[in-house]
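1. output the structure for:
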Amino acid sequence: MGLNTLCILSYTKRRFRLRVSTAKIVEKPWGREIWYAHEREYAGKILEIKKGFRSSLQYHEKKKETMYVLEGEIRIIKKDGELTLKEGESVTINPGEMHRIVPLRDSKILESSTPELDDVIRVEDDYNR
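-> Reported below is the predicted structural model:
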């Protein structure tokens, strides 16, 4: 089973059932996002970001997110400094915190967040979005 199809196990009326859902692929100038969960309470994405590119400098009004580096190495640029994350390391970004992701090599990031996936205020963007 590839990244495009995920199995979700749910408990209903004292029995288990398997629900297969298809992940949503969102192409970005810097790579892509794989949205594997977008529920009322939470969201889950995998960000694939290529070296030589970077995300916009952005913040969120409501969204809180935790990023875990699955593969690669990234630099998180924030107003109060920079943080380098390697495989197996994570950081939480709170609402209102300005941040940018800069990959130091091709990277995959697991992002778990509150469900406001469209809550993005771009301050600077290399791709004029």
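
2. make it CA atoms for all contacts and neighbour counts henceforth
-> Will do.

3. tell me where this structure has strands.
-> Shown for the chain, the strands assigned by DSSP state E span residues 5-12, 15-22, 24-28, 31-38, 43-49, 57-59, 65-71, 73-78, 81-86, 90-93, 99-103, 107-113, 121-124.

4. for comparison, sequence B:
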Amino acid sequence: MRREPAWYREGSEPDYRFTLANERTFLAWVRTALALLAGAVAVVHVLPTAALPGVRTAVAVLLAATATVLPWAAYQRWARVQRAMRLGRDLPFTRSLALVAVLLGVLGAGVVVLVLAT
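-> Have a look, this model is predicted:
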């Protein structure tokens, strides 16, 4: 028995190419989350503990927290886009892209500070 959300029965099935493109985008977000999680592990285990311990911990926690939230945000985005396509509506706007870009910029700056401190 297949369980699907109620909105999945709304509208009509979009061209499978668009559905697959939406799925590839979702998977790209999940890969990004995995990379962020790997970065958190690397920051904790590779950088010396003497190098600004508070900054090191903050960067690792922010990386791990972002990696934890990103798959949920990716699924929400996938579902909104899929529903819009099924109903023939315009694709929805997402703030997730800007938020991830800002977070990565802040995290990148933190890593630069850590590397320069070692």
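
5. got a TM-score for the two of them?
-> Comparison of the two superposed chains (TM-score structural alignment, normalised by the length of the second structure) gives a TM-score of 0.21, and 41 aligned residues with a C-alpha RMSD of 4.7 Å.

6. how about the strands of the first structure in CSV, adding mean neighbour count?
-> What follows is the strands of the first structure, written out as CSV (neighbours: other C-alpha atoms under 10 Å):
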stretch, mean neighbour count
strand 5-12, 11
strand 15-22, 11
strand 24-28, 13
strand 31-38, 19
strand 43-49, 22
strand 57-59, 20
strand 65-71, 19
strand 73-78, 18
strand 81-86, 14
strand 90-93, 16
strand 99-103, 22
strand 107-113, 21
strand 121-124, 14
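
7. quick check: residue 57 of the second structure touching residue 44?
-> Yes - with the criterion set as C-alpha atoms under 8 Å, residue 57 of the second structure and residue 44 qualify as a contacting pair; they are 7.2 Å apart.

8. how far does the helix or strand encompassing residue 71 of the second structure sit from its chain's centre?
-> Secondary-structure assignment from DSSP states H and E places residue 71 of the second structure in helix 53-87. Using C-alpha atoms, centre = their mean, to the nearest Å, the distance from the centre of helix 53-87 of the second structure to the centre of the chain it belongs to is 4 Å.

9. show me what counts as buried in that helix.
-> Under the neighbour-count criterion of 16 or more other C-alpha atoms under 10 Å, helix 53-87 of the second structure has 56, 59-64, 66-68, 70-71, 73-75, 77-86 buried.

10. name the helices or strands packed onto the helix or strand hosting residue 22 of the second structure?
-> Secondary structure assignment for residue 22 of the second structure, by DSSP H and E: helix 16-46. With contacts taken as 3 or more C-alpha pairs under 8 Å, 6 or more residues apart in numbering; DSSP states H and E, helix 16-46 of the second structure sits against helix 53-87.
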